[in-house]
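Q: Sequence first, then the predicted structure, then my questions.
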Amino acid sequence: MKNDKKKQLKNQYRVNEQIHIREVRVVSDNGSEVMPTRQALNMAREQGVDLVEISPNAQPPVCRLIDYSKFLYQQKKHQKEMKQKQVKVEVKEIRFGPQTDEHDYQFKLKHAKEFLTDGNKVRAYVFFRGRSILFKEQGEVLLLRFANDLEELGKVEQMPKLEGKKMFIYIAPKKSGVAKKSQQKRDREEAEAAEKAAAKAQKEAEAQAHGTLADVKGGEALKKLADSNKE
């Protein structure tokens, strides 16, 4: 398989004598120049490199004077990096009952947070068994609470929707660093910051007061010493 991919990449470009067009545009760091293909091949030989056709559909085709082996290596490296950057998003399922208890709810909420943090989507649903379909409003409230508890990590793609005996809600992960903080959390953080600033200001004021007092006491001591010397 690897050899097939390597062969496919190698055959993607025409090199040197494989280029049969009459003239080509040779590009370099200094610009570009249209010249006969034979002249471009001679330039490549003189520089000890290859004439590689990188844009065959251009008029005339665009070529570069480069080391073809190094060029293939760079192309392969680039494709590998692009593949690594492609994030595979999975859809993780969370199942609830219409009367899920608080402990079970918190347990599943924790897992959902982990899924969203890892960049996966969450499909949560309430399964109504038998006559429990009568509690579909209760199931909808549960799913909306679930979405609200995940608002810092995920955004709702589809509101609760009943499909047969299941009511689904879809939540997608927010982009890293973009998750919005709840108003309650922002207020708490602002209050904590204000308390820290006040405590710091108080310490600085106390330190300054102690320093001033020390200066006064020192001055008084010096004055008494001077007076005693006069006597």
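A: Nice, I can see it.
Q: all contacts plus neighbour counts: C-alpha atoms, from now on.
A: OK.
Q: ok, now how distant is residue 140 from residue 165?
A: 13 Å (CA to CA, to the nearest Å).
Q: Those two: who's more crowded?
A: In this view residue 140 and residue 165 are compared by other CA atoms under 10 Å, and residue 140 has more residues nearby, 21 against 15.
Q: ok, and the closest non-adjacent residue to that one?
A: Ranked by CA to CA, 6 or more residues apart in numbering and with sequence neighbours excluded, the top spatial neighbour of residue 140 is residue 160, at 6.2 Å.
Q: right, and that neighbour touches residue 144 too?
A: Yes: with contacts counted by CA atoms under 8 Å, residue 160 reaches residue 144, the gap being 7.4 Å.
Q: for this structure, what's the longest helix?
A: If you go by DSSP state H, the chain has its longest helix at helix 183-230.
Q: just to revisit the earlier point, same drill for residue 160 and residue 144, tell me which one is more crowded.
A: residue 160 (22 against 15).
Q: So that one, which state does it fall into?
A: Three-state assignment for residue 160 (DSSP: H, G, I helix; E, B strand; the rest coil): strand.
Q: those strands in this structure, which residues are they?
A: 23-28, 31-36, 50-55, 62-66, 91-96, 121-127, 154-163, 166-173 (DSSP state E).
Q: what's stretch 61-71 in contact with?
A: With CA atoms under 8 Å, 6 or more residues apart in numbering as the test, stretch 61-71 has contacts from 15, 23-28, 44, 49-56.
Q: here's the one I want to compare it with:
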Amino acid sequence: MINEQIRDREIRLIGENGEQLGIMSAREAMKRAQEAELDLVKIAPTAKPPVCKIIDYGKYRYEMARKEKEAKKKQKIIEVKEVRLSPNIDSNDLSTKINAARKFIQKGNKVKITLRFRGREMAHMNASRHILDDFAKELADIAVVEKPSKVEGRSIVMFLTEKRS
């Protein structure tokens, strides 16, 4: 809220140089802001009484946008990479998939391991869980199981994430 939008009976005012000007009515604070040819901006609406500051509103908005942009730069986006397996996978193929998952985890991504079943393979779902367990054991040095294996339709899904040190 800025200038005339502030309708509180009394507010705590901070001057343009950051000094405390005390508690006063909103009208009086508005007069002081006009004398300084600046805006009256409510910066802490939940405080008792609300805190307002005499500043250049355009400059304030610019500073806030810049801080937000800077914070966004420092964020790390974690992607979920998927590795698909089948129940009759060969050991060499499995080791290739494990190496791919290892690279994803080292880059800081989560890995979703999907064991897909087709046709008659559906009858032997529980017998194939050991493949996911072996997968997790192979990556135990750098990864932890975030979500344990769970049946979802025609597949069993498990999530791995990077180990926190």
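A: Arrived safely, thanks for sending. Bear in mind the structure is a predicted one, so any value in this text is a computation, not a measurement.
Q: what residue of the first structure matches up with residue 79 of the second structure?
A: Residue 79 of the second structure maps onto residue 90 in the first structure, with residues paired by TM-score structural alignment.
Q: now the strands of the first structure as CSV including distance to residue 192 of the first structure?
A: Converted to CSV, the strands of the first structure look like this (distance: least, CA to CA, whole Å):
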stretch, distance to residue 192 of the first structure
strand 23-28, 59
strand 31-36, 59
strand 50-55, 59
strand 62-66, 60
strand 91-96, 35
strand 121-127, 33
strand 154-163, 26
strand 166-173, 28
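Q: so which of the ones you listed gets nearest residue 228 of the first structure?
A: Among the strands of the first structure, strand 154-163 comes nearest to residue 228 of the first structure, with 78.6 Å by CA to CA.
Q: after superposition, how close is that closest one to the second structure?
A: Comparison of strand 154-163 of the first structure with the second structure after fitting gives an average deviation of 2.4 Å (mean CA distance after the TM-score superposition for the first structure).
Q: list the buried ones in that strand?
A: Residues of strand 154-163 of the first structure classed as buried by neighbour count (16 or more other CA atoms under 10 Å): 154, 155, 156, 160, 162.
Q: and if you look at stretch 113-132 of the second structure?
A: Buried residues in stretch 113-132 of the second structure (16+ other CA under 10 Å): 113, 114, 115, 116, 117, 125, 128, 131, 132.
Q: re the thing from before, which helices and strands does the longest helix of the first structure pack with?
A: Where contact means 3 or more CA pairs under 8 Å, 6 or more residues apart in numbering; DSSP states H and E, helix 183-230 of the first structure is not packed against any helix or strand.
Q: and it, how far out from the chain's middle?
A: 45 Å (CA atoms, centre = their mean, to the nearest Å).
Q: And for stretch 22-38 of the first structure?
A: Per CA atoms, centre = their mean, the centroid offset for stretch 22-38 of the first structure relative to its chain is 41 Å.
Q: now stretch 114-127 of the second structure
A: 35 Å.
Q: and the helix ranked longest in the second structure, how far from the first structure on average?
A: In the second structure, taking DSSP H as the definition, the longest helix is helix 57-74. When the first structure is overlaid, helix 57-74 of the second structure sits 2.0 Å from its aligned residues on average, using mean CA distance after the TM-score superposition for the first structure.
Q: Same question for that helix: list its buried residues.
A: residue 57.
Q: Would you mind finding the match for residue 54 of the second structure in the first structure?
A: Looking across to the first structure (by TM-score structural alignment), residue 54 of the second structure lines up with residue 65.
Q: Give me the nearest residue to its match, chain neighbours excluded.
A: Nearest to residue 65 of the first structure is residue 51, by CA to CA, 6+ apart, at 4.8 Å.
Q: quick one on the thing from earlier: relative to residue 209 of the first structure, which of the strands of the first structure is closest?
A: Closest among those, using CA to CA: strand 154-163, at 50.7 Å.
Q: same for that closest one, what does it pack against?
A: Checking 3+ CA pairs under 8 Å, 6+ apart, strand 154-163 of the first structure ends up next to helix 136-149, strand 166-173.
Q: Give me the angle between the shortest one and strand 154-163.
A: Orientation of strand 166-173 of the first structure against strand 154-163 (axes from the mean of the first three to the mean of the last three CA atoms, to 10 degrees) gives an angle of 160 degrees.
Q: coming back round to it: closest one to residue 188 of the first structure among the strands of the first structure?
A: strand 154-163 (21.2 Å).
Q: how far does the closest one sit from the chain's center?
A: 24 Å.
Q: and residue 139 of the second structure, what pairs with it in the first structure?
A: Residue 139 of the second structure maps onto residue 150 in the first structure, by TM-score structural alignment.
Q: and its match, how many neighbours does it have?
A: 19.
Q: ok, now residue 112 of the second structure?
A: Quick note: residue 112 of the second structure (other CA under 10 Å) scores 19 neighbours.
Q: Quick check: the aligned residue for it in the first structure?
A: For residue 112 of the second structure, the residue aligned by TM-score structural alignment is residue 123.
Q: could you check the distance from that match over to residue 155 of the first structure?
A: For residue 123 of the first structure, the distance to residue 155 of the first structure - CA to CA - is 12 Å.
Q: which residues do the two both contact?
A: residue 171.
Q: related to what we said a few turns ago, of all the helices and strands packed on strand 154-163 of the first structure, which one comes closest to residue 106 of the first structure?
A: Comparing those by CA to CA, helix 136-149 comes nearest, at 9.6 Å.
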